[in-house]
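> the sequence isn't on hand, but the structure is:
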């Protein structure tokens, strides 16, 4: 059986968690000091490591030989949990098991002592999707659970969680991963798999993944399956497989607009649409560049770490060089016009028309300003 990269390289210890160091260190210390809570809330965007962390915590509290709060990953309990065979670790997808009947079954299960482990751990994923009746049924047991039970609620939308559940949990907030965090993990995987790569190719995978490690690993696997023996993962290969607008074209469009070469900008825009790129994708990429340009204009010392999940290190250097002599107000106005144009693309009879009008509006405003002078 072929094991997916995401499964093969899933974190097995708190120290394996990339980009969530505060969460990892706090949980490790609570296990080490024997201060494990009866209920946790893991909140954060998809692919940020919530379920993986829940499984690591389940191992750590049940491990026969924990070391400094970390599971040993060698004892029979760790092995059972790692293989997914431990019947005392119950994972529930609240998106499809959200009703009161399922929760009643959970409560009944929770009353009984673990069959094999020290703790019975209930991991409830997408817990914000539980019905109000199901949550009310859960309240009592979450407030006063049996000593052998730990609840871990994972959610991408904590605002939809009922306050009475949140108040009974220790809350940990997971963040989107930075490009450098994702690249670090992808490099580790490729080195282990002996696959050659270009680092900027991995940065583009990270940009496509939008801060989700799981998505990045799935994309990387898709690219690996496309390789010929000995072939290197390059930026061009990534763009060809994953789609999206070639950054070189976006850079050229960005350059013409910040340098106020409006006829050329319209020419490039129409050329991209002719090549088969959607106006919406072009607009989103250009808006992203303009946003970064605005941020760099305010603070030129910003680095890849400070500008999350949007551009590569090469993109930052390019944008810095292009905006040196550009007015901050001009960048602001251009960004504002393209943001207004973006939702109009869907309903336009010619998909690039709202973007053309945005460029012409910039041209018109610049003409007015020069006329006043």
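It's in. Small disclaimer: the values here were computed from a predicted structure and weren't measured. Numbering: from 1, shown residues only.

> okay, CA-based contacts and neighbour counts for the rest of this
Noted.

> quick one: the strands in the stretch 1-150 of the chain, in order.
Under the criterion DSSP state E, counting those that start in this stretch, strands of the stretch 1-150 of the chain are mapped to 39-43, 89-93, 120-125, 149-155.

> got a markdown table for those strands, with distance to residue 312 and mean neighbour count too?
Listed next are the strands of the stretch 1-150 of the chain as a markdown table, based on distance: least, Cα to Cα, whole Å; neighbours: other Cα atoms under 10 Å:
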| stretch | distance to residue 312 | mean neighbour count |
| --- | --- | --- |
| strand 39-43 | 27 | 23 |
| strand 89-93 | 35 | 18 |
| strand 120-125 | 32 | 25 |
| strand 149-155 | 29 | 25 |
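
> can you say which of these is nearest to residue 334?
strand 39-43 (35.3 Å; Cα to Cα).

> ok and that closest one relative to strand 149-155, angle-wise?
Using axes from the mean of the first three to the mean of the last three Cα atoms, to 10 degrees, one finds that strand 39-43 and strand 149-155 are set 20 degrees apart in direction.

> which residues sit against strand 39-43?
50, 142, 150-158, 166, 168-174 (Cα atoms under 8 Å, 6 or more residues apart in numbering).

> put this next to the previous one:
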């Protein structure tokens, strides 16, 4: 069996021309070498798999090739030293490196030290490295590489020339994969390579790893279907079909299609994110000046242009907003599938003109779809004779007695503006707070944890600008009564009423943080506490004077005003 070399190693760039998607940086480094304008300390930073270490090795080789006769095979390996800071991050490792720096190179002009994952160095190692980095010998050049620049201390950053590597674009990655397919004699559909490039998320190394995996799965013929099956991603056709159903207001078919997607093992969050991106791409395809923003294959681009003629801009804007709201609320939702289904039903109802819409979250009623079926029409026929009422002359004397109960029930319906209806609404609001949490978790907690979260909630209210509620929450320290009951004391009735209004949000905060949905807050009124608070300067001074009577003499001596 022949030894297999992964594409990420086999096609690793050997010169600056082979580096994908970093043309600005490679041109800068080449010009710096030609003009002898290269700094002695360089920092390469950026996401994983974008060519930082490859550029460092190419640069290390190029530096010594300048003004020197060299052969094709000469790589000046004796002049290049690589240190993996992830495993060599101690002070002793850096001291060994600084001792080696003093020795000049035997061949070539420079010794190049590549320190990969430099952010893994300890604080002491960074400090030991500072002096050498600031004043290195003339023959030494340091190239530092990292994915997390923010973890490097500022004194190191100030001594380096920083190069920020960017994520590799989808089209650049796709074009490079095409080149590899030609070299490996693999036939691949344009959409298949595009999906691989998208899945890589800007990392060329990841794109090559995915490419190897898909080739192992489907052989030398890469199709879009094979790639989507192997990578377990939702292809364009899924979103195109779903959008057609949404535009045609077919809610039952939409729900069945979503159920099929869940049956394939995809998460609702993944689907709703992809649907929002699909709406965005349709919106982009509606204008010729923005078509270039579509990072899709040629076949998919034609489908987007076709569907863009069906969908209006108001529909797309509303659909994107609803999908975005669903994305934001997905993690906090207790019934995530229902949340996505409601969002899909609302999107499917945007273009519905069957009746007057009452709200922005309008959903087509189920009776509309029942009316379309022939079985529903048969059910409606026998109900029609019951609606007809005989003329007044033919009404018998006992029939008015039957009307009276109907009138009484009509009179019992409270007006929306009556006092009774207002009290009923208040009762409904109260019942909304007291939900049934029998099946929810009820983890145990300590009084210290409770008091810490209580202070945290007061700070949250303060940041939101709800200072009145924040001051009420901070008036007393809550106490734990029994297992899950919290006792909180307020000094007056006004504060009690105000606290009662903000109690539901406080309960929700505590229940989520403590993972206990059996918590309840009991409010205790103690008007004697009110005397402890001093509001005016005179009251504050009197309070201090009780503790130290000499303050009054001090005020009179210096004729101080309050």
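Received, thanks. Everything quoted here is computed from the prediction, not taken from an experiment.

> one step back: is it possible to export the strands of the stretch 1-150 of the first structure to JSON lines including distance to residue 12 of the first structure?
As requested, the strands of the stretch 1-150 of the first structure are arranged in JSON lines below (distance: least, Cα to Cα, whole Å):
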{"stretch": "strand 39-43", "distance to residue 12 of the first structure": "17"}
{"stretch": "strand 89-93", "distance to residue 12 of the first structure": "15"}
{"stretch": "strand 120-125", "distance to residue 12 of the first structure": "16"}
{"stretch": "strand 149-155", "distance to residue 12 of the first structure": "17"}
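
> among those, which is nearest residue 301 of the first structure?
The nearest among the strands of the stretch 1-150 of the first structure, by Cα to Cα, is strand 39-43 at 31.1 Å.

> what does the closest one correspond to over in the second structure?
Mapped onto the second structure using TM-score structural alignment, strand 39-43 of the first structure spans residues 41-45.

> and residue 98 of the first structure, what pairs with it in the second structure?
For residue 98 of the first structure, the aligned position in the second structure is residue 89, judged by TM-score structural alignment.

> hmm, I was thinking of residue 188 of the first structure
Using TM-score structural alignment, the partner of residue 188 of the first structure in the second structure is residue 179.

> please apply the same query to residue 162 of the first structure.
Match for residue 162 of the first structure (TM-score structural alignment): residue 153.

> name the nearest residue to that match, sequence neighbours excluded.
residue 126 (7.7 Å; Cα to Cα, 6 or more residues apart in numbering).

> can you count the residues close to that neighbour?
22 (other Cα atoms under 10 Å).

> what's the counterpart of it in the first structure?
Per TM-score structural alignment, residue 126 of the second structure is aligned with residue 135.

> host element of the residue nearest the centre of the second structure?
The centroid of the second structure falls nearest to residue 328 when counting by Cα atoms, centre = their mean (8.0 Å). Assessed by DSSP states H and E, residue 328 of the second structure sits inside helix 313-329.

> for the helix or strand that comes right after that helix, packing partners?
Per DSSP H and E, the first helix or strand lying C-terminal to helix 313-329 of the second structure is helix 336-348. Where contact means 3 or more Cα pairs under 8 Å, 6 or more residues apart in numbering; DSSP states H and E, helix 336-348 of the second structure is packed against helix 236-247, helix 251-263, helix 268-285, helix 313-329.

> could I get these in JSON lines, plus columns for distance to residue 367 of the second structure?
Shown next, in JSON lines, are those (distance: least, Cα to Cα, whole Å):
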{"stretch": "helix 236-247", "distance to residue 367 of the second structure": "18"}
{"stretch": "helix 251-263", "distance to residue 367 of the second structure": "12"}
{"stretch": "helix 268-285", "distance to residue 367 of the second structure": "27"}
{"stretch": "helix 313-329", "distance to residue 367 of the second structure": "24"}
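
> which among the ones you listed is found nearest to residue 188 of the second structure?
helix 236-247 (17.4 Å).
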